[in-house]
Each structure stands twice: as C-alpha cells, then as structure tokens.
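Engineer: test case, fold it:
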Amino acid sequence: MALKRLTQLGVPVGIVMIVVMLVVPLPAMVLDLLIATNITVALLVLMVTMFVHRPLDFASFPAVVLVLTLFRLALNVSATRLVLLDGYAGKVIDTFGHFVVGGSLIVGLIVFAILLVIQFVVITNGAGRVAEVGARFTLDAMPGKQMAIDADLNSGLITEEQARIRRTEVHAEADFYGAMDGASKFVKGDAIAAVIITLVNLLGGFAVGVGQKGMSFGEAITHYSLLSIGDGLVSQIPALLLSVGTGLIVTRSVGEADMGSDILKQITSYRTPLRVAGFAALGLCVIPGMPKLPFILAGGAMLLASTRVTSDEAAPEAEAVAGGVAAPADTPELLAAEIQVDPLGLELSADLIDLVDPSSGGDLLERVKSLRRKIASDLGIVAPPVRTRDNLQLPSRTYAIMLFGIEVARGVAPPGTVLAIGEFLGSLPGEPTQEPVFGLDAKWIPAELRSQAELSGATVVDRASVITTHLAEVVTQHAARLLGREDVRMLTDVVKRTHPVVVEELTPAQLSLGEIQRVLQQLLDEGVSIRDLVRIFEALSLRATRTKELDPLVEAARLALGPAIAAPYLVDKVLHVLTLDPPLEQRILESLRPSELGHSIALDPESSQALLTNLAGLVTEVENRNLRPVLVCAPQLRAAVHRLIHPIVPRLAVLSYQELVGAEQIRSEGTVGTEQRLSPVGA
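Structural biologist: Predicted coordinates for the structure are as follows:
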C-alpha cells in the first residue's frame, strides 16, 4: 500500500520540484547529480521505445516528453544561474566544456551547431511530420475500425468484452497519435530554446566577466564561453536522445518482437541483397588509393551473413512480419482451429457485400444479431454465431446458407431491388421469383418502385429482410441439429441456478446429458419450443423412473408443456385440424414397430404412398384458404406418424388428442385415408 502511494505521488512531487528549480539556486554538486539523472533517464526512455512491441505499449510517452523537456529547461536555468554568479556550474558542465571539446571554443561551437542541426532539422522535423500524418490517418481510420469491430461482434467472432477492449484500443490509439502530434512540438520548441539559451549565456557570461569581474576580453571568452558551451552540450545530449526516441515511437509499426529483433530479422532474411552489398564493398577496393582493409572487413561480413540465409524464397515469414501480419506456424493447435467447421454460415457473392457495409446503409449483420435473440426467445436455444463471409465462387446476386460447412439453402437478392409479394404484380417491371420461405409468388422490382407496389396491395420486403427471414427458417428447420451437447450442458446449468433440485434429481441420476439432448432435439424437430425447461425436466424426471425410451419421454415432456403445444396454431382461439380415418388409425396402431429412434410405422408401400399423397393434397387445399392446419391422432401414434409424414409434409404439425388444450373451438378441415382422399370440410 505504501509503495502504491509513493508511485501515485512520485510524478506530481517531481513536477513541483522542477518548478522550484526554476527559482531556487542549486548547489553545484546537486546540479551534477540532476544532470546525470537527466542523461540516464533520457537513455532509458530511448531504450524503452526500442523494446516495445507496439506504440500503445508506451502510451505515456507524450507526457514523459513534456516532463523531461521541462526538467531539462529547469537544469538550463539552474546552470545559467551558477555560471553567471559563481563562474562554476559543477564538474559535469566543466568537463564537457574543457575535455569533450578540447578546451576550444571554436570546436565547441561547431559540435554544438552540428548537434542542433541533427536534432532540429533532421530528427525533430521528421518525427513531427510522421506524428502529424499518423494522427490524421488514425482519426480517418477510426470509423472503419469501429465497423470492423461491430461486424466481428455481430458475426459472433468476438465477445462483448473483447469488442469493448478493442474499441478502447482504437480510441487509445487515436488519443496517442494526437498527443504525439503535440509532443513533437515540445521537442521542436526545446531545440529552438537551446539555441536561444546558449546565445544568452554567451553574451551574459561575456558581460559578467568583463563588466563585473574585471576580466580581460580574452579571459572572459575563454572562461564563460566554454562553460556556456558545456551547458549547451550537456542539455543537447539528452534532448537528442529524446528526439530519437520520439522518432522511433511514431515510426514503430506493430510487431511480434522488439524493434532490434524485427530490424535484424527482416534485413538478414534475403540472400541476394546481402551478396550484392558484400561484392559491392569488395569492388570498392580496386579504386586506387582507397584503403583496402575496412572494405574487405565490411564486404566479408555481408557475404558471411548471406551464407546463413537459406534462400530468398524462405522469406515469406519476414515479409509477413514487415507487413504487420505474422505468418502462422503449422502447430497442431492452429491446424485444428483451421479445420473446425462453423455450425452456421452465410456466404454472399461479391456484389452483395453492400448488405454488410454500414457505410452503404447495410444492416444485415445487425439483423442477424437480432435474429439470434429472436430464435432464443422462440425456440429456447442459443443459435451459434452466424459466420458471414464473401464467396467469389457464388454467382452474382446470390447468397448461400451453410450448415456445418454444407450448403442447405440458396437464394438471390439482386442489388438495387426490393421483393414485392402479392397476386397483382403484372403491371410492375421486374424479375418474377418465389418467396424463399413460403414459396409465394413474388417479383424483384426496382427499389424506386416500392411505393407504387405498396399502393397496388403488394407486400414489399427489402433484401436484408429476405435473407434474414430465409436464415431464420433454415435455423428453425435444423434447430435439432444445431443443439449440441455443450449447448445442453449450458442450458442445464442455467436451469440449475434457479431450480437446482430439478436438475440434480434428473441428471445424472436418471438421464445422461446425451439422453436429455435426444429428447430436446426431438421436441425441436417437431416444432416445439424448449424454453420452459423447468417443466420439461420435471416431466422427464417422473417418466424416467419407468422408462428411458425416447418416445415416452418426448410425450411426457409435450404433455407437461400443455397449451404451449397448440398455441402457435391457434387463429382467434380456433384450431383447424385434420384427422386420420379410424380404420387407417387402427391399421397404423397394429403396424407399429420399435426401433432405436422410436416407434416406426410398417405399412405396405402402396398404403403409405396413398396416405402421404392424400395428406399432402389435403394440406395444400386447406392452406390455400389461408389456414394453418394440424394433424391430430392418438397419443401412442403421434410420434410414429410424425416420423412418417415429416419428410413429405414438413410444415404440418402432428398433435395428440391430449394436446388440444387452450383452443375454444376445434374445427375439422378434413379426414385422410388410404383409399381415397375425403374432401375438406367447407371446400
């Protein structure tokens, strides 16, 4: 706790002390210590900029630049005060003024001028320009990065927490480069201040030496000018280190290693450039008068380095790193991740990409995200993330819905059009088609004719809605396949939080997760929502004490759900039903045969075909009257009848007599048999 408190107070106290240095004289020994600290800290900052993997790893760099610049200016003021008052500013400045430049004023001025040119003209200007461009490009790229994050989130590639972290990084990156743009101005201003302070020291030292100390002209120049040059050199060395650090941090691209490792790896990854440079250095030796040994050593080092590189083709990894993308290694984990199949996918042709581009008004990803919520609310399952991607192999205007890597549905959504559904579309120009879910007559018409189509009584749907509705239908049809063992575990854990006794009594004591999964899959396959897991689990717990066969467990679960079974098919509290001919129902009962997947019907092929043909025709006639019928039969036959008719009439629900609850009126729409199809009631 004390260390944390010290860390919090360290920087504020240091800044206050820097301000105090501007007005309070310092002893020469203290000034020596602070100058050494200044040089050491500047070197430390330079090393940190070289070892960070990305600029944001040193996000506090702009603040560090400001604090160190203020610290260095405070040292200049303290040193100037000592030089002018005492003619001595400590051993460090004295050594720089006499030993480093050989006690020569001319040499000192030239060295000081060269350092200023290097810092001000080359490094500071370059770093300032890079920081300015980096800030502009980062701000311009923010909307695109935000859209990419939203797209990954809507596709399920990342979680809400990961999206929040990535958004924070995007904002932090923009703030960093904006701050670096300002910090580069501090570095540039520091270089200008160094010139002015040195000139003031030279003139002030000459005036003090001649006017106050009574020195001769030559003595004043020798003594005070060398101290002023020493003060300038002491200040310019850490300033130069900080300028180099500024240039490195703003030119640093994201990499997997530190800057030194990246540079050496990328420069030495190609054999041919190393050999050319080596032979070129050796070729310079033939020039008359040119020293041979330095170029032989340099060229030999290049040629020796080229022997360590296998070939130019072995450099894709370096190219990938240079481009900011590390080449993946063929590790078992990465290969296993690549071969995993996405449970649910949506592929778009190249001309449909605008549907997922928010800048073009595309909101397909948001609708898919909302669709997952709706499926969870309707069916009680958490649909897997929909992996949305482009597919250049698809024909233009086409989208494909994938289930475990296999295409299960396909449709078209021509750009610039909307889908008009209705019976009176002949006067509208467009491409005739069928609505992909219900097979209704429709037409793709130009988007600008939407109002005209609505006035003619047609239902108009945009392209994103067509794709989303089609996707919802596919998910509903294959909900049983999408419910995996891990999903069952997750749903069970959710129920256990609120009803622990129900779960503990059922699993694993009576039924395993696999057996529960089979029951839930059968319910979904029959179009029954499994949202009310508590009632389902309670019913399974009671029935599992007598049998673990699939059909009895499913019937027990359906009976527990009560009115929820028939509710989706009620129209104004009226249930429209189809029934089986009593002799046929008796024959089906007698032909039941047990199997691993439940009971099946073993009618002769002719009777089965006649039953299915008559039933399909009857369902079509009833649906043409805008009704949604259900087939009812005895409870012991219901599961077997569903398995028989589902492949032929998948949209027809099969209910038992016990499940017709919640309906105020039950209206018979027809009876089906094998000999001849009976006309529907009211036809």
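Engineer: please count neighbours and contacts with C-alpha atoms only from this point.
Structural biologist: Noted.
Engineer: separation between the closest residue to Asp581 other than its chain neighbours and Pro582?
Structural biologist: Closest residue to Asp581 apart from its sequence neighbours, by C-alpha to C-alpha, 6 or more residues apart in numbering: Gly673 at 5.1 Å. Note on Gly673: its distance to Pro582, by C-alpha to C-alpha, to the nearest Å, is 9 Å.
Engineer: here's the other one to compare against:
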Amino acid sequence: MKLKDFGVIGAVIGIVIMMVIPLPTALLDFLIIINLSISLTILLVAMNTKEPLQFAIFPSLLLLTTMFRLSLNVSSTRAILSQGEAGNVIHTFGTFVIGGNAVVGIIVFLILVIIQFIVITKGSERVAEVAARFTLDAMPGKQISIDADLNSGLITEKEAKDKRQKIEREADFYGAMDGASKFVKGDAIAGIIIVVINIVAGFIIGVAMRGESAAEAMQTYTILSVGDGLVSQIPALLISTATGLVVTRAASDGTLSDDLSKQLLAYPRMLYIVAGVIAMLGLFTPIGVISTWPIAGLLVFGGIQMQRTMKVEELREVEREEEVKQDEVRSPESVLSLIHVDPIEFEFGYALIPLADVNQGGDLLDRVIMIRRQCAIEMGLIVPVIRIRDNIQLRPNEYVIKIKGNEVARGELLLDHYLAMSPGVDDESVVGIPTKEPAFGLPALWIAENMREGAEFAGYTVVDPPSVVATHLTEVIRTHASELLGRQETKQLIDSLRENYPALVEEVVPSQLSIGEVQKVLVNLLREKISIRDLVTIVESLADYCQYTKDPDILTEYVRQALARQITNQYRTSHGPVKVITLAPAVEKVVVDNIQNSEHGAYLALDPRISQQMYQKLAEQVQGLVAMGHSPILITSPNIRMHVRKLIERVLPDVAVLSFNELDATVEVQSGGVVNL
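Structural biologist: Predicted structure coming up:
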C-alpha cells in the first residue's frame, strides 16, 4: 500500500473517532476550516470538469464529506453543551456574521436550509434520478451502435472496448449519483434537528446545571447553536451546489466558464436591448438614473467589447484554417486529397460564371437539384453530387462535362443570346450565329433577344442558355448512367429497399448474390437506358433465377423479361403501332451458330466480313425507319438478344435491341424492315 492509501484510511478512521472522542476547541476550529476548504475545492472542481466522468469519485466523496460534516456537528454539539463554547470559528459566525442577534441568526439559518433542502438538493435529486433512468434505458441502443460501427470498420476493437467501458461507467456514475444525492438531503434535515437540540438542551443545561438566567442561557446557546448550524450548512450548501452542477452538465463538453462565455454571451446585441430596458427603467420610474444608467452603460460597453472579441476570434479562426490548409499541403499525406476523382464535374469559362452565381441571377445550382430529382424519378438512379467549378483554361464561353475526371461532352454558350432550333423549314428572317445544339447535335442558331418573338412565331424552338446546359447535362447523365452506379451506390439502393422489403433482400443479398453481382445487372440495364426504379421487380426476378445461374448477362435477360411492360411503354408510340426491324431467320441462325461457350460465359465469335455486312444492312434499315419518323428498334429472339446488342452497340449505339419476350402482348408491332445478308 502507498502512503496516500494510508492517508485516506486514516482520514476515514479519524472521522469515525471524532464522533466518540471530545476534541479541543483549537483542533475543532482547524477541522471546521478544513471542511470549508474541502467544500470550496469540490465546488471549483465541479465547475471546471468537462464531463461528469472526469469527476467519477464525486458520489463517494459526497459520502465522506457528509460524514466529516456530521462528525464536526457531533464534536461541536458536545463542546457547546459541555463547555458552553465551541471555538473561535463558531463564536465568530454566531456573533460577527449574524451580529449577535439570535433571531436574525435563526432566520438566516432557516433560509440557508430552505435554499439547500427545497431548491438545490430537491432539484439535484430529481435530475440525478432522471439521468440514471435514461442512461440505463439508452445502454442497449448505445451498445448496438458501437457494434454496428465495429462491424462496418469505422472503429477498432480497442476503441469499441473503450466506448463500452465509458457507457458502463456512465450508467454506474448516474446510478451512484441518484443514491448519493440522498446524503445531501439527509444532511440538511440533520442540520435542522441538531440546531434545535442544541438550543433546547443548551437552555436546559444553562439554567438547571450552570445556574444561568433564562435570558442569558437562551442568548448564549442560541447564538452558539446558530453559529454551529451556519458553519455546517455553508459547506453543505457548497457541496449541494457542486452536486447540482455535476448532474446538470451532462450535455456539456467544456468547463462552466467556457459554456457561459460561448452560450450565454454569444449574442452581444441582446445586451444592447437589456441596456435600453434598464435605462428606460431609471428614466420613467422613481428608481432614478443614478442607479440604472451606470449598469446600462456597463452593459453597452460589454456588448461592444464582446463584438470586438468575436471579430478578432473570427479572424483568428480564418488564420488557423489557412494554417491548417498550408500544413496539409506541406504534409506527406496531403496528396491523398489530390487523387480524389469527382463522379461528375461541370467546368466553365469565366464568362459563364453568372450561370452559377446566385447574386447575378444564376439558377444553375437549382437546376442541378431538379436534374438529380428527374434522374431519380425516370431512371431510379441516385446521381452523385455534381461538382461545379470555373476553369480559366477554357475559353470564356466554353463548358466541359466530365465523368470520373474524363471529358465526355463540351459546348459553348452565349449568355446574352437564345438558342433557336429550326422546325425543319428555315425562315430567312431569323438571323443568328450558326451552331449545333449540344445535347443532340441538331443545327441551331444563337439569336439576339430582339429576334426571339419572331423566331417563336416562325415555329423555331427557342431555349435560354441555362436550359441548354441543363438539357445537355441531363442527357450526359442518362448516357453515362451505367458508369455512375458503383457498388457503394448499389448498396444504398439495396439498403433503402431493405427498409420496406426486408424478406426479399435477405433472400437475395448477400445469401445468393453479392452487391457486386447485383450491381452488374443494374449496370447492364442502365447501359441500355432501362430504368431501375422498379427495384422490387428486379430483385424479385434475381431471387427467382439466381439459384440457376450467377451470370450477370443471363440474369439481366431474365430481369428484362420481368420488366416487359416497362420496356414496352418506353418505346410505345401514341400515334400507332410500333415499327421494328427484324433479323431474317438465316441471320439469326448465323448468330446462333457462332455463339461460343467458355468458363467465363458465352460470347459471339462472328466472322468480321459477316459482321460488316450486318452493320451495313442494319444501317440501311435504320435510316429508312428514321426517315419515316420512327425510333430504330431491332427485335430478335431471346437467346441471341444480348449478343446482337454487344455486336452493334459500338457502331449503332442508338438502336434499341429488344427480344420478343420483352414486348407486352397488348402492343401492336409492325415490321419496318428485315436484315438479310
């Protein structure tokens, strides 16, 4: 055992001995001052702790200080009743502090007891009880949260262990505080009883045993008893205040002075309002300006100083942030931030800054929000945050759209013009700067604002520059949607589906298919511009067929068949039957005969000359169908659909390839051409 261990044991034993052995008045004075010092120290420590667990010994310390205070009460009561005195400290409190007036002393003592017992102790007891209850109720949820963070890799095993220990210690602490607060309550009751005993017993002893007169005995023992009560109740009041501070500052993360300066004095302008109220109080009431205006001036001065201090702190904070950024640049680890690639970037020249500047009327940011919502509704895709920045390396009116750091589209805008697209028959009266519509490559004109009405009257489609950018950005996202859907985004979609369909998700992911395999199926759908919003049907199809095959391409074909109504509606026209192109039976047989199977799946190994002939014949049929105003759609047998699609996707990417099983039975289909070799 260490020396401090013997010291604590000796102190506890000494407290017990004090209740039995009479103490000299000089030693009693010394111990009373020690009691006052300990209480004041505990109060100051409670004010400067940042969290309750930093003062975890407080419940035990509360018991020891209560015992010490009661031992002093016993010793002082013995001295008062046996000797008629109790040392200089108690005599001073009884004569100097209360002016030697026993009635005033009793009233002051009762007020202190009421403050401690009814106000502070009662409130602290209730707060400790509620804190203990809610801490215990919240323990399971906190433990589950720690386990989840540990399983996801956000924290290490050691950090999880430390957090669990902290939660257990918090529960133990608040449970101990709930019981320890009863010590303070009992101490206040004991103080009242001891004072009454001292007064009554002292009066009897003074008159019956010491031969004093009734008035003299009442004066002497009342002053000593009240002085003794004040000596014990003032430290008790400090301890109970410390108790209240500890249990009421559970939501704080700083010291009491820090919290007061940050929270109570965080609004210096409010001091001006208070100063105005105080000044008017002195001006329009009999209180007078002499008592109120100095305080009002002090409040105004304090508000001014606080505003100056806040401005200085803001400047210092900016300087600290700059220093941190510079340190990050200098540090070896700073290059990690440089290799991050944004999923989508929109860069523009300096002349297009008004597009994104709200102060100049730009609404590009609002349009981006609408684009993300539109893509979510139409495609079921959660579009990542689009990074918008200016680039001085671009021409003033130029903009670039990048996907994962690579340029995929480029265009130019004239902010003081409108883009007019011809209805098919040009009007000579509409004059502008020739250009191409960036999203679809259609011929168009940049026209001045004074020609807008004439162009609209002539049948031109007139669009403002922000709408041109929004349309272009939307089409780029649709075209490259498959590149934007990664495993993390797929996991978000699966987690969202799990909230409403937990049984469906648990059957498929991860028991049958991994997140990566599901992602490949969704990417296949998005690559052919098939919406994945109906994720329930998609996962239902995967659940039906994943037990037979894990090939993403084959699973995609099954999913497409399940989405037949959606795919049909996507290509259905409202003005008549659907015109389609078909492959001649001989062509389909050639494709079937050249499908090769390997351990990595099936692939089409077609002779290059035959492939070239198919491209030419299909292109001819597509041109004829487009000339009639129909979208090019190629219909094939289900077993070769994906192979035909892979064959032509680089040469004819805009041709939709469907299988017969993907067409709804209610749609009318007409042949728009046959591909023959």
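Engineer: TM-score of the superposition?
Structural biologist: The TM-score (TM-score structural alignment, normalised by the length of the second structure) is 0.57; 424 aligned residues with a C-alpha RMSD of 3.7 Å.
Engineer: so Gly673 and Pro582 of the first structure - more neighbours on which side?
Structural biologist: Between Gly673 of the first structure and Pro582, counting by other C-alpha atoms under 10 Å, Gly673 is the more crowded of the two (22 against 13).
Engineer: that one -> the second structure?
Structural biologist: By TM-score structural alignment, Gly673 of the first structure lines up with Asn676 in the second structure.
Engineer: which residues touch its match?
Structural biologist: Asn676 of the second structure is in contact with 583-584, 586-587, 614, 617, counting by C-alpha atoms under 8 Å, 6 or more residues apart in numbering.
Engineer: for those residues, which pairs are in contact in the first structure too?
Structural biologist: Shared with the first structure under both residues aligned by TM-score structural alignment, their matches' C-alpha atoms under 8 Å, the contacts from the contacts of Asn676 of the second structure are 583-584, 587, 614, 617.
Engineer: could you turn the buried ones of these into a PyMOL selection?
Structural biologist: Buried members of those, defined by 16 or more other C-alpha atoms under 10 Å, are picked up in PyMOL with:
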select buried, resi 583+587+614
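Engineer: mind putting the kept ones among the contacts of Asn676 of the second structure into JSON lines with distance to Pro286 of the second structure and secondary structure?
Structural biologist: Below are those laid out as JSON lines (distance: C-alpha to C-alpha, whole Å; DSSP: H, G, I helix; E, B strand; the rest coil):
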{"residue": "Leu583", "distance to Pro286 of the second structure": "104", "secondary structure": "strand"}
{"residue": "Ala584", "distance to Pro286 of the second structure": "107", "secondary structure": "coil"}
{"residue": "Val587", "distance to Pro286 of the second structure": "108", "secondary structure": "helix"}
{"residue": "Met614", "distance to Pro286 of the second structure": "104", "secondary structure": "helix"}
{"residue": "Lys617", "distance to Pro286 of the second structure": "105", "secondary structure": "helix"}
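Engineer: nearest to Leu338 of the second structure, of the kept ones among the contacts of Asn676 of the second structure?
Structural biologist: Of all those, Met614 has the smallest distance to Leu338 of the second structure: 46.6 Å, by C-alpha to C-alpha.
Engineer: what do we get in the first structure for that closest one?
Structural biologist: Under TM-score structural alignment, Met614 of the second structure pairs with Leu611 in the first structure.
Engineer: contacts only, for that match.
Structural biologist: 672-674.
Engineer: taking the residues you listed one by one, which sit in strands?
Structural biologist: Of the contacts of Leu611 of the first structure, the ones assigned to strands by DSSP state E are Val672.
Engineer: could I get the contacts of Leu611 of the first structure in CSV, plus columns for distance to Gly430 of the first structure?
Structural biologist: Formatted as CSV, the contacts of Leu611 of the first structure follow (distance: C-alpha to C-alpha, whole Å):
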residue, distance to Gly430 of the first structure
Val672, 41
Gly673, 43
Thr674, 44
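Engineer: chain center to the longest helix seen in the first structure: distance?
Structural biologist: In the first structure, taking DSSP state H as the definition, the longest helix is helix 160-207. Offset of helix 160-207 of the first structure from its chain centre (C-alpha atoms, centre = their mean, to the nearest Å): 32 Å.
Engineer: by contact count, what packs against it?
Structural biologist: For helix 160-207 of the first structure, the packing partners by 3 or more C-alpha pairs under 8 Å, 6 or more residues apart in numbering; DSSP states H and E come out as helix 61-86, helix 125-154, helix 217-220, helix 226-251.
Engineer: how about the nearest residue to the aligned partner of Ala472 of the first structure in the second structure, chain neighbours excluded?
Structural biologist: Using TM-score structural alignment, the equivalent of Ala472 of the first structure in the second structure is Thr474. Spatially, and ignoring its direct neighbours in sequence, Thr474 of the second structure is nearest to Ile371 (6.3 Å; C-alpha to C-alpha, 6+ apart).
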